[in-house]
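Q: here is the input, now give the coordinates:
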Amino acid sequence: MWLPLLGLVLGLAIGYVSPFSVPIEYAKYLSVGILAALDSVLGGIRSAQEDHFDSTVFLTGFFSNMLLAALLAYVGDRIGVDLYLAAVVAFGVRIFQNLGSIRRHLIRK
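A: Have a look, this model is predicted:
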């Protein structure tokens, strides 16, 4: 359980101290990619707590969710529809569900 959490903390720390900036035209793609990655990390923590963690499922889900979310945002931009909002809503719901499950598990311990 500590490995996904360590990765999340390390990634946040690196992002906080690095002087990297993203051009505004890529902000939508990055934001849905980050949401997808956060969803995968929290899902990994949840599955580790439930003793169902599989690193192959985690890694493939992590990258495929990020790529699919960014692709959805890109296609939406090309056709003039804000499709990235669908990814934001879907990943937002899953993030809060995973956080609720993690919280309940920690309270029970």
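
Q: okay, CA-based contacts and neighbour counts for the rest of this
A: OK.

Q: give the contact list for the closest residue to Asp82 other than its chain neighbours.
A: Nearest in space to Asp82, with sequence neighbours left out and distances taken as C-alpha to C-alpha, 6 or more residues apart in numbering, is Gly76 at 5.4 Å. Residues in contact with Gly76 (C-alpha atoms under 8 Å, 6 or more residues apart in numbering) are Asp82, Leu83, Tyr84.

Q: another for comparison:
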Amino acid sequence: MIYVAAGLVLGVIAGLNLNLVYSPEYAVYISLTVLAMLNSIFNMLAENLNGGLTTVKSIVFLAGDLAFALFLGYIGEQLGLPIYLAAIFAFGNNIYKNLKIMLNYLLEKNNKKK
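A: Modelled structure (predicted):
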């Protein structure tokens, strides 16, 4: 857990101090990539609480989410339609669902201790 917290802190510090500039044309792809990664992280956390997380599952979660999001972003750009919003809604719903699963697990664990 210490490594995760240290990596998160170092990532935030590096992100704030580095002067990276990207083209506004890639804003949709970057936002979809970040959201897909967040969705994968929450999927992995929920699976880990259930005891069913494996390395293969985590790679499949990440690759599948990234491929789905970037494919919708690309198709939307080609058609001139905001189809990427479907990925945003799907990932947002999935993140909230996984948060609910994790909170229920923690609440049940806390109730068993009493």
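
Q: let me see the TM-score of these two.
A: Put the two chains on top of each other and the TM-score (TM-score structural alignment, normalised by the length of structure 1) is 0.83; 107 aligned residues with a C-alpha RMSD of 2.4 Å.

Q: tell me where structure 2 has helices.
A: For structure 2, the helices defined by DSSP state H occupy 2-17, 27-50, 55-79, 84-113.

Q: quick one, the last one and helix 55-79 angle?
A: In other words, helix 84-113 of structure 2. 150 degrees (axes from the mean of the first three to the mean of the last three C-alpha atoms, to 10 degrees).

Q: quick one, helix 84-113 of structure 2 and helix 27-50 angle?
A: Going by the same axes, to 10 degrees, helix 84-113 of structure 2 makes 20 degrees with helix 27-50.

Q: repeat that for the shortest one.
A: Helix 2-17 of structure 2 and helix 27-50 meet at an angle of 170 degrees, taking the same axes, to 10 degrees as the criterion.

Q: show me what helix 2-17 of structure 2 packs onto, helices and strands only.
A: If you count contacts as 3 or more C-alpha pairs under 8 Å, 6 or more residues apart in numbering; DSSP states H and E, helix 2-17 of structure 2 packs onto no helix or strand.

Q: that older thread, which one of the helices of structure 2 is the most hemmed in?
A: helix 27-50 (a mean of 18; mean count of other C-alpha atoms under 10 Å).

Q: that one packs against which elements?
A: helix 55-79, helix 84-113.

Q: Asn65 of structure 1 reaches Leu38, doesn't it?
A: No. Counting by C-alpha atoms under 8 Å, Asn65 of structure 1 stays clear of Leu38, with 10.1 Å between them.

Q: coming back round to it: the residue nearest to Asp82 of structure 1 and Arg104 of structure 1, how far apart?
A: 37 Å (C-alpha to C-alpha, to the nearest Å).

Q: got it, and Leu68 of structure 1?
A: Applying C-alpha to C-alpha, the value for Leu68 of structure 1 to Arg104 of structure 1 is 30 Å.
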